[in-house]
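Enquirer: Return atomic coordinates for the entry below.
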Amino acid sequence: MAPEMSRPGGRTARVRSAVLAAAGDALIELGLPGLDLAELARRAGVGKTTVYRRWGSVPAVLEDLVTDMIETSAPRADTGSLDGDLLANAELVRSTLADPRQGPLLTALVCAAADDAGTARALRGFYDARTAVWEPCVTDAVARGELPAGTEPAAVVRAVSAPLYHQLLTRGTRPDTADAHRAAAATAAAARAGVFVSAGARRTS
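Expert: The predicted structure follows:
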């Protein structure tokens, strides 16, 4: 587990920002095996002692990097309709994956997670947190009668982003606007058809 980090302003915040930015850049360029704290300190322009004392290990830096991603992520949209909300979610994922830095960074984190349990745990936390932020778009749609009762919110949200991540990670191509529209429309149609209704809800219906 990453050490508990204070979030004050001033020099402490600047050091954290510089080291996390350096960690992201180095992870993209070198991969997990090429990272060490001395290199991160050099890239960030801070003392090695500061980095060793504050984080203590490369995995701890990466866990803090993911924590920062959670803290700075955009809020969910509330368009008033299922189709609008899912499209907004798909567009946010698309723009993130298509970003010249964020796309490669997420790809590098997925690769790092395969070799480090701490990074994997932190990355799962990131996706769980982002999914939870968008779940109300599904519960609101159920309340409005747009979706059947028992629809699993997390499953719907994950279904929107899954094809966009799949395209980036398996084909190496950044998703475009048409891909985002397709992912949102397909997920909305499947949700309306009851594909994401929980097994328990099916048994009691």
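Enquirer: alpha carbons only for contacts and neighbour counts from here, please
Expert: Will do.
Enquirer: Excluding chain neighbours, what is closest to V138?
Expert: For V138, ignoring the flanking residues on the chain, the nearest one in space by Cα to Cα, 6 or more residues apart in numbering is P153 at 5.2 Å.
Enquirer: contacting residues for the one you found?
Expert: P153 is in contact with 135-139, counting by Cα atoms under 8 Å, 6 or more residues apart in numbering.
Enquirer: got it, and L82?
Expert: Neighbours of L82 in contact, by Cα under 8 Å, 6+ apart: 137-138, 141, 146, 188.
Enquirer: ok, M1 - how many residues close by?
Expert: 12 (other Cα atoms under 10 Å).
Enquirer: Quick one: residues contacting the spatially closest residue to it that is not a sequence neighbour.
Expert: When the adjacent residues along the chain are set aside, M1 lies closest to G118, with 6.5 Å between them (Cα to Cα, 6+ apart). Shown in contact with G118 (Cα under 8 Å, 6+ apart): 1, 59-60, 63.
Enquirer: following the particular helix or strand that has G118 in it, which helix or strand comes up?
Expert: Per DSSP states H and E: G118 is located in helix 117-134. Where DSSP H and E defines the elements, the next helix or strand beyond helix 117-134 is helix 136-144.
Enquirer: Centre of the chain to that following helix, how far?
Expert: A distance of 22 Å separates the centroid of the chain from that of helix 136-144, by Cα atoms, centre = their mean, to the nearest Å.
Enquirer: buried ones in it?
Expert: Residues of helix 136-144 classed as buried: 136-142 (neighbour count, 16 or more other Cα atoms under 10 Å).
Enquirer: Next: stretch 121-140.
Expert: Buried residues in stretch 121-140, defined by neighbour count with 16+ other Cα under 10 Å: 122-123, 125-126, 130-131, 133-140.
Enquirer: possible to save these as TSV with distance to T12?
Expert: As requested, these are arranged in TSV below (distance: Cα to Cα, whole Å):
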residue	distance to T12
A122	22
L123	24
G125	24
F126	23
R130	27
T131	30
V133	28
W134	32
E135	34
P136	35
C137	37
V138	39
T139	40
D140	40
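Enquirer: Following up with a second sequence; could you model it the same way so I can compare the two?
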Amino acid sequence: MASANSTERRGTIRTGGRSARVRAAVYEATLLEMRQRGYAALSIEDIAVRAGVHKTTIYRRWGTKDTLLAAAMGDLVEARVPVPDTGAIETDLRAYARLIVDVLTSDAGAILVAVLFSDAARAPEIAEVKRNHFAERQRLAAPLVERAIQRGELPADTDPHELIALMAAPIYYRLLVTGEPIDHAVGDRAALAALAAAPAVRPGR
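Expert: Purely as a prediction, here's the structure:
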């Protein structure tokens, strides 16, 4: 099974010039084809046409559409969502929830959802990208809760991962389950609900 890192090593050469331009064009074409056609209809031939390269170039570098899609997604999810540091847990959570909404409603976010929450995620390469993406998001957001614990705003044994997941859950529920629109008001409510439930987000609870 290829990891995201091994996929990158096999699928790309991080140099400038033509190699970088080809990689960028192929990644962009892959993500656009995925968004417009869906995973089942995604083909290397169509990607090659959109990218303006020969299909043998893609087969030689990436081998399969799953390996290529995983590499393109790995490149997309490298973008960091800044973790707020406003000095108070309530405003931190609200700001972070709004950032999640902004990402999910952006063009890049639409592609992210189209790939990570579709049949594409059944492919081992894509499943690994999905696991790594959300694990990294949790890791980066943990200091938001840890700082609140240090300030005495939250109990010392508050689980950072659980609290962040509790905040994000209503946003993803509306987006993926009910299909309702998400906006900053939704993010604010999710943040306040998570903060209200914070005393229960502790070991053994």
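Enquirer: ok, and the contacts of G118 of structure 1 in structure 2?
Expert: With both residues aligned by TM-score structural alignment, their matches' Cα atoms under 8 Å, the contacts of the contacts of G118 of structure 1 that structure 2 also has are 1, 59-60, 63.
Enquirer: what span of structure 2 lines up against stretch 161-172 of structure 1?
Expert: Following TM-score structural alignment, the aligned partner range for stretch 161-172 of structure 1 in structure 2 is 168-179.
Enquirer: what does the matching stretch contact?
Expert: With Cα under 8 Å, 6+ apart as the criterion, stretch 168-179 of structure 2 contacts 97, 100-101, 180-182, 186-187, 190.
Enquirer: Which stretches in structure 1 count as strands?
Expert: Remark: no strands are assigned in structure 1 by DSSP state E.
Enquirer: residues near the aligned partner of Y52 of structure 1 in structure 2, how many?
Expert: Y52 of structure 1 maps onto Y59 of structure 2 when the alignment is built from TM-score structural alignment. Y59 of structure 2 has 16 neighbours, counted by other Cα under 10 Å.
Enquirer: What of E39 of structure 1?
Expert: Residues contacting E39 of structure 1 under the criterion other Cα under 10 Å number 15.
Enquirer: who's in contact with the match of Y52 of structure 1?
Expert: I44.
Enquirer: Identify the residues contacting V160 of structure 1.
Expert: 86, 89-90, 183-184, 187.
Enquirer: For those residues, which two are the farthest from each other?
Expert: Using Cα to Cα, the two most remote members of these are N89 and T187, lying 11.4 Å apart.
Enquirer: Do you have the helices of structure 2 handy? List them.
Expert: Counting by DSSP state H, structure 2 has helices at residues 4-11, 18-37, 44-51, 55-62, 65-77, 89-104, 107-116, 124-150, 160-173, 184-197.
Enquirer: winner for burial among the ones you listed?
Expert: helix 65-77 (a mean of 23; mean count of other Cα atoms under 10 Å).
Enquirer: Once aligned, what mean separation remains between that one and structure 1?
Expert: Between helix 65-77 of structure 2 and the corresponding residues of structure 1, superposition yields a mean separation of 1.7 Å, by mean Cα distance after the TM-score superposition for structure 1.
Enquirer: Spit out the contact partners of the residue lying farthest from the centre of structure 2.
Expert: Relative to the average C-alpha location in structure 2, and by Cα atoms, centre = their mean, no residue lies farther out than G152, which sits at 30.8 Å. The contact partners of G152 of structure 2, taken as Cα under 8 Å, 6+ apart, number zero.
Enquirer: Residue in structure 1 paired with it?
Expert: Aligned counterpart of G152 of structure 2 in structure 1: G145 (TM-score structural alignment).
Enquirer: Could you measure from that match over to P163 of structure 1?
Expert: Distance from G145 of structure 1 to P163 of structure 1, counting by Cα to Cα, to the nearest Å: 26 Å.
Enquirer: how close does the alignment partner in structure 1 of D188 of structure 2 get to A190 of structure 1?
Expert: D188 of structure 2 maps onto H181 in structure 1 when the alignment is built from TM-score structural alignment. Using Cα to Cα, we find H181 of structure 1 at a distance of 14 Å from A190 of structure 1.
Enquirer: Surely L99 of structure 2 is in contact with P84?
Expert: No: counting by Cα atoms under 8 Å, L99 of structure 2 sits too far from P84 to count as a contact (9.2 Å).
Enquirer: For those two, list the residues in contact with both.
Expert: Shared contacts of L99 of structure 2 and P84, counting by Cα under 8 Å, 6+ apart, come down to nothing at all.
Enquirer: Alignment lookup: L37 of structure 1 to structure 2.
Expert: Counting by TM-score structural alignment, the partner of L37 of structure 1 is I44.
Enquirer: ok, and the closest non-adjacent residue to V26 of structure 2?
Expert: Of all residues beyond its chain neighbours, the one nearest V26 of structure 2 is A51 (5.2 Å), with distances taken as Cα to Cα, 6+ apart.
Enquirer: try L195 of structure 2
Expert: Here the residue nearest L195 of structure 2, using Cα to Cα, 6+ apart, is E90, at 7.0 Å.
Enquirer: now do E162 of structure 2
Expert: Using Cα to Cα, 6+ apart and skipping the chain neighbours, the partner closest in space to E162 of structure 2 is V201 (6.4 Å).
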